[in-house]
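In: with the input below, show me the fold.
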Amino acid sequence: MVIALVNGRVLTPDEEIPRATVILDEGRIAAVGEGLPPPAAAEVIDLAGLKLAPGFIDLHVHGGGGFSLMTEDREEVRSYARWVVSRGVTAFLITLAAAARPQLERWLAAAASAGESVPGGARPLGVYLEGPFVNPKRKASFPTEGLRLPDVSELLAHVRTAQGRLRIIALAPELTGGRELIAAARDQGLVVSIGHSDATYEEALEAISLGVTQATHCFNAMRPFHHREPGCLGAILASPQVAAELIADGVHVHPGAMALLLRAKGPQRTILVTDGVAPAGLGPGTYSLAGRQIEVTAGMATLADGTLAGSVATMDQSVRNLVRLGLASLQEALRMASLNPAVALGLEGRKGRIARGFDADLVALDEGLEVVMTFVGGEMAFCRPKGSAG
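Out: Take a look at the predicted model:
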């Protein structure tokens, strides 16, 4: 079916079209421009008063809407995909936290079997392995029994179980075996991210020279900056080739630190992520996270000892936060939520822009930047009920 989206304000990283027509055909954007006449057979959808942006891509998310991505049930992954389109997300990575090896293997098998597309849902683009090769000093909410030294043979086993779907691995490069693991991961075509790390400035710079190109939830679970020992955070901020993930929920990172990161990396090298867990998008209460109890209060998910256990924010909320705090323009925030993650995955030729030939993954936002409609592969996956508030 051909769909013509008319009268919307198109926003991309490079341009703005005030009253645009966007033609969707066979899962791709067939044409975009101001004043284009819709094809005769097209279904016409009027977006007057709405902003149309590239669909959000969440590279780092463990769940949301009551669904966990750290699961042995592939249908739970697919249920998450159908829920998250209500938050403007059109694609995501299934992010698995550090766990005992047999558990990780079962999660990976489920993730691999979830498929590359979900009818009426966001597309799972693959798997992000957050651990298990991370530093116990910076483990955050990870269980101690899930941590291990870098092991190339284990990594290769996980690659096989993931059936070619593993995309990113986060690790602490200062650990024994870190160099070898970076090399093996790069040989497998993986993006290597520094995360849950206590690396010094020099250790982090060496890891970057070996192929680390991303930083996992910057500021969180890593050695902090000090003017006499900048640590891995200093190396990340000083290295233009490293893209930095940012959790903009207002809990994980202070607005002043967000401003510092954005000044250092710019909107071009900052990737907005949620780090969401299963209760994301729900209300306060007691929930389960990979078999452990967490409490959600005041917009925070914590273990019994008060340790943050992921985020309960959603991607649309994170975009709104950046704009409302005055930390980024709307177009910059949209770039961080769409094009930048596409670039990280090597998909910038298909996703992250509203341009001819690109995937028809789109989100329509109202004046309050609430999600009104989401399109995945040229089909409407979500439409807010008429009369309901955002």
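
In: from here on, contacts and neighbour counts on C-alpha atoms
Out: Noted.

In: run through who's touching stretch 25-34.
Out: 1-3, 17-24, 354-360, 376-379 (Cα atoms under 8 Å, 6 or more residues apart in numbering).

In: just the residues you listed: which are in helices?
Out: Of the contacts of stretch 25-34, none are assigned to helices by DSSP state H.

In: now these: which count as buried?
Out: Buried members of these, scored by 16 or more other Cα atoms under 10 Å, are 2-3, 17, 19-24, 354-360, 376-379.

In: ok, now which ones touch the residue nearest to T216 when sequence neighbours are not counted?
Out: For T216, ignoring the flanking residues on the chain, the nearest one in space by Cα to Cα, 6 or more residues apart in numbering is G195 at 4.8 Å. Contact analysis of G195 by Cα under 8 Å, 6+ apart lists E130, V134, A170, L171, A172, A215, T216, H217, A221, M222.

In: just A309 next, same as before
Out: Applying Cα under 8 Å, 6+ apart to A309 gives the contacts A140, S141, V277, I294, A301, T302, L303.

In: 10 Å instead, please
Out: A309 sits next to 140-142, 275-277, 289, 293-296, 300-303 when contact means Cα atoms under 10 Å, 6 or more residues apart in numbering.

In: give me the buried subset of these.
Out: Counted by 16+ other Cα under 10 Å, the contacts of A309 give 140-142, 275-277, 289, 294-296, 300-303 as buried.

In: between these, which is nearest K386?
Out: Minimum distance to K386 across the buried ones among the contacts of A309 is 27.6 Å, recorded for G276 (Cα to Cα).

In: correct me, but that closest one touches Y80?
Out: No: with contacts defined as Cα atoms under 10 Å, G276 does not count as touching Y80, sitting 11.5 Å away.

In: can you check which residues contact both of these two?
Out: Common contact partners of G276 and Y80 (Cα under 10 Å, 6+ apart): H62, G63, G64, G65, S68, L69.

In: show me where the stretch 251-390 of the chain has helices.
Out: Ranges of helices in the stretch 251-390 of the chain, per DSSP state H, counting those that start in this stretch, are 255-265, 315-324, 330-337, 339-344.

In: need these in TSV (columns: distance to V89 and mean neighbour count).
Out: Shown next, in TSV, are those (distance: least, Cα to Cα, whole Å; neighbours: other Cα atoms under 10 Å):
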stretch	distance to V89	mean neighbour count
helix 255-265	22	17
helix 315-324	7	20
helix 330-337	9	24
helix 339-344	12	24
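
In: here is the second sequence; please produce its structure so I can put it next to the first one:
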Amino acid sequence: MPSNKSVSDAPIAQFTNCRILRDRRLQREDLWVREGKILNPEKLFFDEKGSADVQLDCKGSIIAPGFIDVQINGGFGVDFSLATDDFKSGIDLVSQKILSHGVTSFCPTLVTSPPSVYHQVLPQINVRNGGAHGAGILGAHLEGPFISKEKKGAHPEHCIRTFEAGAFQDLLATYGSLDCVRIVTLAPEIKRSSEVIRELTKRGICVSLGHSVANLSQAEEAVQHGATFITHLFNAMLPFHHRDPGIVGLLTSDKIPAGRRVFYGMISDGIHTNPAALRIAHRAHPSGLVLVTDAIAGMGLAPGRHTLGQQVVEIDGLNTYIAGTKTLSGSVATMDACVRHFLEATGCSVETALEAASLHPAQLLGIEHKKGTLDYDSDADFLMLNDSLYVQATYIAGEEVWRQDVLGASYQRAVFSSTTTASRVTAMPATNLLVLSWWSGESRQVCARRDCWSLE
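Out: Coordinates of the predicted model:
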């Protein structure tokens, strides 16, 4: 029966028999979606006198906000730090592939590179919404080149730069444009970095501290100037020392400006960070922990040698090294795997593990009003997961964009003949359900059909 709605004629989907992550706990509630947004059912019932056009039985699944990866260097053979002729097709491939791992939004990350690479690549990174084509792009994360040579990690030393008298102008000359930039990682001990941090912050760009030998006072000064993030905590920075804990000390610093929260990225792949270190960080500052993959081009590929920016790396299981060395170079773990490892390593709650990959990165970027949450009126970017936190289905703007079932993943859109007059078609592979809505005279009609994926 068609619903009675006065606000919109768009179909309403009701996800039933599920546990929703909302208000930091899993709640047995239905999830209501219309036009890509999470609906408040009370307003729907009492203000609009509306009801669902289609109900989807989630069979007890967990529904959580889509994951947000703010540090991903590439994957599936694609390296975001390579200025290739097919760069756009490469970023499209990665954005599509990571849907199966629950990522609905991400920040393509460039490691330290020559200015020519930034000038060629950044104009090709377009901020865009996600959909059937792939995860949404929130903006670029530029990890370098203004970092410490002593803590360069896998970054090519010959490309590392410092700030000259022009400082911010040096940065602009290096990158060429900041139009698509969302995060910049730099070493705060570099001279004139305070000026750069202030200027980036004014432009709404998140400043992250990393690949650095900064002491705690230098890190605190950077935060006071506007820095809000730490790039892969523990990795490529001074180790914790009881007399000067360095950047790590920001997790419990009493010098953080009132109302400000410092976030920190953690690579929870079982390689980059010992489980004990994960537990220490999480227990010290749980609300600031952001899970990142730091994935390289080798993610999703077979073991062997691959290219990362200006470096050749070798993949051996979950270990990724600069070829010929034992220096770690990024990760090949996927975001859903990082969430599961974090849950196991820390013994935290399921809710906490999921929020570290969704709510916290959204808060870091200041988009928690629409991403990383299932609050009413937020974007309907969400996942269905089983109790072991394996992704079963991924939704963006309320539309299923990936499903574990091969048939559901392949037939996300039905094909209709030219005589079809439906004004809206919504495919629901979760139940083999197809919803058609159209106008007949003055009234809108809705028809739900099952098992019609080959309809032509």
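
In: for the first structure, list the residue farthest from the centre, please.
Out: Ranking residues of the first structure by C-alpha distance from their mean position (Cα atoms, centre = their mean) puts A40 at the top, at 37.7 Å.

In: what's near enough to touch it?
Out: A40 of the first structure neighbours (Cα under 10 Å, 6+ apart): V2, A4.

In: next, find the distance separating it from E76 of the first structure.
Out: Counting by Cα to Cα, to the nearest Å, the separation of A40 of the first structure from E76 of the first structure is 40 Å.

In: over to V343 of the first structure?
Out: For V343 of the first structure relative to E76 of the first structure (Cα to Cα), the value is 28 Å.

In: restricted to strands, list the buried ones among the contacts of A309 of the first structure.
Out: L289, I294, E295, V296, M300, A301, T302 (DSSP state E).

In: which one in the second structure is aligned with the fifth one?
Out: Right, M300 of the first structure. Matched to the second structure by TM-score structural alignment, M300 of the first structure sits across from N319.

In: measure its match to L82 of the second structure for me?
Out: Per Cα to Cα, N319 of the second structure is found 22 Å from L82 of the second structure.

In: in the stretch 1-150 of the first structure, which spans are strands?
Out: Along the stretch 1-150 of the first structure, the segments classed as strands by DSSP state E, counting those that start in this stretch run 3-11, 16-25, 28-34, 43-46, 51-54, 56-61, 63-64, 67-68, 89-97, 123-130.

In: the aligned residue in the first structure for V33 of the second structure and G378 of the first structure, how far apart?
Out: Mapped onto the first structure by TM-score structural alignment, V33 of the second structure lines up with L24. As judged by Cα to Cα, L24 of the first structure and G378 of the first structure stand 6 Å apart.

In: overlap of the contact sets of the two?
Out: Contact criterion Cα under 10 Å, 6+ apart; residues shared by L24 of the first structure and G378: M1, V2, I3, D359, A360, D361.

In: closest one of those to S86 of the first structure?
Out: Nearest to S86 of the first structure out of the shared contacts of L24 and G378 of the first structure is D361 (Cα to Cα; 13.2 Å).

In: and for the corresponding residue of the second structure for the closest one, the neighbour number?
Out: For D361 of the first structure, the aligned position in the second structure is D381, judged by TM-score structural alignment. Counted with other Cα atoms under 10 Å, residues neighbouring D381 of the second structure total 31.

In: cool, K191 of the second structure as well?
Out: Neighbours of K191 of the second structure under the rule other Cα under 10 Å: 14.

In: what residue of the first structure takes the place of it?
Out: So K191 of the second structure corresponds to T176, using TM-score structural alignment.

In: and T109 of the second structure, by the same measure?
Out: The criterion is TM-score structural alignment: under it, T109 of the second structure has T95 as its aligned partner in the first structure.

In: and what of T273 of the second structure?
Out: Aligned by TM-score structural alignment, T273 of the second structure pairs with V253 of the first structure.

In: who's in contact with its match?
Out: Counting by Cα under 10 Å, 6+ apart, V253 of the first structure touches H217, C218, F219, N220, L246, I247, A259.

In: ok, now how distant is it from H62 of the first structure?
Out: In this view, V253 of the first structure and H62 of the first structure are 19 Å apart by Cα to Cα.

In: ok, now which ones touch L210 of the first structure?
Out: L210 of the first structure neighbours (Cα under 10 Å, 6+ apart): P173, R179, E180, I182, A183, R186, V192, A204.

In: let's see if you can find the most crowded of the residues you listed.
Out: P173 (32 neighbours).

In: isn't it up against L181?
Out: Yes: under the criterion of Cα under 10 Å, P173 of the first structure makes contact with L181 at 8.3 Å.

In: overlap of the contact sets of those two?
Out: With Cα under 10 Å, 6+ apart, P173 of the first structure and L181 have common neighbours F133, L149, P150, V192.

In: which residues touch E370 of the first structure?
Out: 50, 86-88, 316-317, 319-320, 363-364, 384, 389-390.

In: mind checking what it lines up with in the second structure?
Out: So, by TM-score structural alignment, E370 of the first structure is matched to Y390.

In: please apply the same query to P224 of the first structure.
Out: Matched to the second structure by TM-score structural alignment, P224 of the first structure sits across from P239.

In: count of residues packed around its match?
Out: As a burial measure, P239 of the second structure scores 15 neighbours (other Cα under 10 Å).
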